[in-house]
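Asker: could you work out the structure for the sequence below:
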Amino acid sequence: MSTDYQQAREALGLQLRELRLTCPEGRLTGAQLAERLGGGWTKSKVSKLENGRQTASAEELRAWADATGHPEAFAGLLAQLRGFESHIRSWRRQLSSGHRPVQEAITAEHDRTRVLTIWENVLVPGMLQTADYARHVLTRHANLMRSPRDTEDAVRARILRQQGLSEPGRRYRILMWEGALHALVCPPSILAAQLDRLTGLVGLDTLELGVVPFSASLKIFPGNGFWIYDERRVVVEDWHAELWLDDADSVATYLRVWNTLDESALYGVDAQNAINRVRRGLSVRA
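Answerer: Okay, here's the model as predicted:
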């Protein structure tokens, strides 16, 4: 966890402690506040929030403000939370209502973007997935995160976003490491259909689809995936969270990474041939 993020979380905790200690009815102990807040709240949870060891949800901030007799403080607390959550968005919190809201939030970001630049090293990017492939990816992620199951709604939302590929004026610059073509995150027959879709997309006028093959000479290692939105924002995915980075230095760094990887990429017929080689090998294994 970044130092800036932790400092922001601790600053929010100090605000929460101040509200508890200045309750109009008299200062509350952590145990008294937990009892007042009711189900799911413990003295330990109060302590973790106040000491920046846990991040409160918007609903928890509202409950805290009301329980300490400071309902007017909620807006300020929420603004603090949104300020640092705009950079680090934990999967636990994002998936509390399932995958569909996450997909819709990404769609909103896509809708305001004219040029989307993607690097993916382990999966076929969502913008290019078949429904069956997406279904397996989302199901496995829900299992890992122990999040609510809304797989079919999430698949529909993801596939609907792909309409952007046919909209004039949009541009998609997508690079994939060859490993993403081999990953059996679904049955071989479904991966085969996914690879067939990729070969069919090569040459689409809104899409620049590149493949960095295993045999390529690399100037940088193929690190984790990221998405650059109009050179104004980068979203980087990790196991615990997504990082949403808006500062110019970070955007510039990820653009350099993408451009460096692009120097090793195959496009057009060469990319199709690379995908088809994987497809033929998959048929043997299937």
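
Asker: switch to C-alpha atoms for all contacts and neighbour counts from now on
Answerer: Fine.

Asker: what sits against residue 150?
Answerer: 98, 99, 100 (Cα atoms under 8 Å, 6 or more residues apart in numbering).

Asker: who are the packing partners of the helix or strand harbouring the last one?
Answerer: Read that as residue 100. Element membership for residue 100 (DSSP states H and E) is helix 99-111. Here helix 99-111 touches helix 151-161, going by 3 or more Cα pairs under 8 Å, 6 or more residues apart in numbering; DSSP states H and E.

Asker: surely residue 94 and residue 104 touch.
Answerer: No - in this structure residue 94 lies outside contact range of residue 104 using Cα atoms under 8 Å: 11.5 Å.

Asker: chain center to stretch 80-93: distance?
Answerer: Here the centre of stretch 80-93 is set off from its chain's centre by 11 Å, with Cα atoms, centre = their mean, to the nearest Å.

Asker: what about it, start to end distance?
Answerer: Using Cα to Cα, to the nearest Å, one end of stretch 80-93 lies 16 Å from the other.

Asker: just to revisit the earlier point, just put the contacts of residue 150 in CSV and tack on neighbour count.
Answerer: Formatted as CSV, the contacts of residue 150 follow (neighbours: other Cα atoms under 10 Å):
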residue, neighbour count
98, 20
99, 26
100, 20
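
Asker: which of these sits closest to residue 159?
Answerer: Proximity of the contacts of residue 150 to residue 159 (Cα to Cα) peaks at residue 100, which lies at 11.5 Å.

Asker: quick check: the closest one touching residue 149?
Answerer: No - contact criterion Cα under 8 Å: residue 100 and residue 149 do not qualify, at 9.4 Å.

Asker: helix or strand for the residue most central in space within the chain, which one?
Answerer: With distances taken as Cα atoms, centre = their mean, residue 242 lies nearest the centre of the chain, 4.2 Å away. Element membership for residue 242, per DSSP H and E: strand 241-245.

Asker: could you point out the helix or strand that follows that strand?
Answerer: helix 248-262.

Asker: residue boundaries of the helices in the stretch 101-250 of the chain?
Answerer: With helices called from DSSP state H, counting those that start in this stretch, the stretch 101-250 of the chain shows them at 131-145, 151-161, 179-182, 188-201, 248-262.

Asker: following up with a second sequence; could you model it the same way so I can compare the two?
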Amino acid sequence: MSSPSSRANEARHAVASRLRDMRLDAGITGRELAARCSWSESKSSRIEHAKTPPSDADIRAWCAACGVPDQAGDLIAANRQADAAYVEWKRLQRTGLKRLQESGVPLYEQTRQFHVYASNVVPGFFQTPGYATALLSSIAQFRGTPDDVSEAVTARMVRSHVIREGEHRFAVLVEESVLRYRIGDPEVMAAQLGYLLSVMALPAISLGIIPFTASRQAWPLETFTIFDRLRVHVDTLAASITETQPSEVALYLKAFGNMQKAAAYGGDARSLITKAIDELGD
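Answerer: The predicted model follows:
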């Protein structure tokens, strides 16, 4: 796994390469592009070689000069996230888990439409205190973070108020495997699965379960959350990745839509959850 600094460097070079390819596709030289943009030829060279990061205005001018102004949005988003897209969990969690839970509150509160796909654990805002305690304890132990699990669990429960308050809507997909993974003891799991049954009745929530046996167009992916169709957070073992490029967000929305077709809803989803509860004692 590459480091955040190397990933950021790769992202900057990717933007530079896309700008260079755009100029070549347009059939113009660096000198001609500079003239069209009213800046020096050396500036064009520095941008193309990732020595000088372009501003939003630079990217808009570059795209316009190459006759593809519609591509500016994606490139601007890619350029902005070059340093921020890949953030090590170690850095996010260096002061413990509580602050990380609290840091997400503004984004959760301002988001109106959530698309959530969970392939490994129950989504955070659906977690019970017992389940969250078991999960965050494992994370703290694995990462060697300061032990503030109880405070972090409280913060996570407070953050979860968005499922009951405000004008928020949640489209949630959970793999059936999530119902089976034992996070905590059977009693904790039974309470968690029972809580899933209760949140399904909330008017703001659409919860689908993707059965093991479902015929599917999209394979299981890393857990991700889409906020208002504008940004995606993807959780990996090593890092939290943020995508804001419209084309990348559209890709995750497409995957979500494909997986929705394989999901069970309503009574069928409840049957999958109750079956998992019944088999906890096996």
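
Asker: for the two chains, what TM-score is obtained?
Answerer: After superposition, the two chains reach a TM-score of 0.72 (TM-score structural alignment, normalised by the length of structure 2), with 215 aligned residues with a Cα RMSD of 2.2 Å.

Asker: residues near the counterpart of residue 172 of structure 2 in structure 1, how many?
Answerer: Matched to structure 1 by TM-score structural alignment, residue 172 of structure 2 sits across from residue 174. By the criterion of other Cα atoms under 10 Å, residue 174 of structure 1 has 22 neighbours.

Asker: returning to that earlier point: please point out which of the contacts of residue 150 of structure 1 structure 2 shares.
Answerer: Here is what carries over to structure 2 from the contacts of residue 150 of structure 1, by both residues aligned by TM-score structural alignment, their matches' Cα atoms under 8 Å: 98, 99, 100.

Asker: wait, what's in contact with the first one?
Answerer: What that stands for is residue 98 of structure 1. Shown in contact with residue 98 of structure 1 (Cα under 8 Å, 6+ apart): 142, 147, 148, 149, 150.

Asker: now whichever residue in structure 2 pairs up with it: how far from residue 141 of structure 2?
Answerer: Taking TM-score structural alignment, the alignment pairs residue 98 of structure 1 with residue 96 from structure 2. Here the criterion is Cα to Cα. By it, residue 96 of structure 2 lies 11 Å from residue 141 of structure 2.

Asker: what range does stretch 249-269 of structure 2 cover in structure 1?
Answerer: On structure 1, the counterpart of stretch 249-269 of structure 2 by TM-score structural alignment is residues 251-271.

Asker: could you work out the end-to-end span of the matching stretch for me?
Answerer: Terminal-residue distance, stretch 251-271 of structure 1 (Cα to Cα): 27 Å.

Asker: quick revisit: counterpart of the residue nearest to the centre of structure 1 in structure 2?
Answerer: Using TM-score structural alignment, residue 242 of structure 1 pairs with residue 240 in structure 2.

Asker: so that match sits against residue 86, correct?
Answerer: Yes - with contact defined as Cα under 8 Å, residue 240 of structure 2 and residue 86 form a contacting pair (6.1 Å).

Asker: if we ignore the residues flanking it in sequence, what's nearest the aligned partner of residue 122 of structure 2 in structure 1?
Answerer: Matched across to structure 1, residue 122 of structure 2 falls on residue 124, judged by TM-score structural alignment. Closest residue to residue 124 of structure 1 apart from its sequence neighbours, by Cα to Cα, 6 or more residues apart in numbering: residue 180 at 5.8 Å.

Asker: quick one: contacts for that neighbour?
Answerer: Contact analysis of residue 180 of structure 1 by Cα under 8 Å, 6+ apart lists 120, 121, 122, 123, 124.

Asker: so what's the residue count around the closest residue to residue 97 of structure 2 other than its chain neighbours?
Answerer: Leaving aside its sequence neighbours, residue 97 of structure 2 sits nearest to residue 152 (Cα to Cα, 6+ apart; 5.4 Å). Counted by other Cα under 10 Å, the residues lying close to residue 152 of structure 2 total 22.

Asker: from residue 165 of structure 1, how far out is the counterpart of residue 152 of structure 2 in structure 1?
Answerer: Taking TM-score structural alignment, the alignment pairs residue 152 of structure 2 with residue 154 from structure 1. Counting by Cα to Cα, the gap between residue 154 of structure 1 and residue 165 of structure 1 amounts to 19 Å.

Asker: ok, now residue 178 of structure 1?
Answerer: Noted for residue 178 of structure 1: a distance of 22 Å to residue 165 of structure 1, by Cα to Cα.

Asker: those two: which has the busier surroundings?
Answerer: residue 178 (24 against 18).

Asker: would you confirm that residue 229 of structure 2 contacts residue 249?
Answerer: Yes - between residue 229 of structure 2 and residue 249 there is a contact at 6.7 Å, judged by Cα under 8 Å.

Asker: out of the contacts of residue 180 of structure 1, give me the two with the largest separation.
Answerer: 121 and 124 (8.2 Å).

Asker: what touches both of those two?
Answerer: Counting by Cα under 8 Å, 6+ apart, the contacts common to residue 121 of structure 1 and residue 124 are 176, 180.

Asker: among the two, which residue is more densely surrounded?
Answerer: residue 124 (28 against 21).

Asker: residues in contact with that one?
Answerer: 176, 180, 181.

Asker: distance of the first one from residue 153 of structure 1?
Answerer: Okay, so that is residue 176 of structure 1. Relative to residue 153 of structure 1, and taking Cα to Cα, residue 176 of structure 1 is found at 26 Å.
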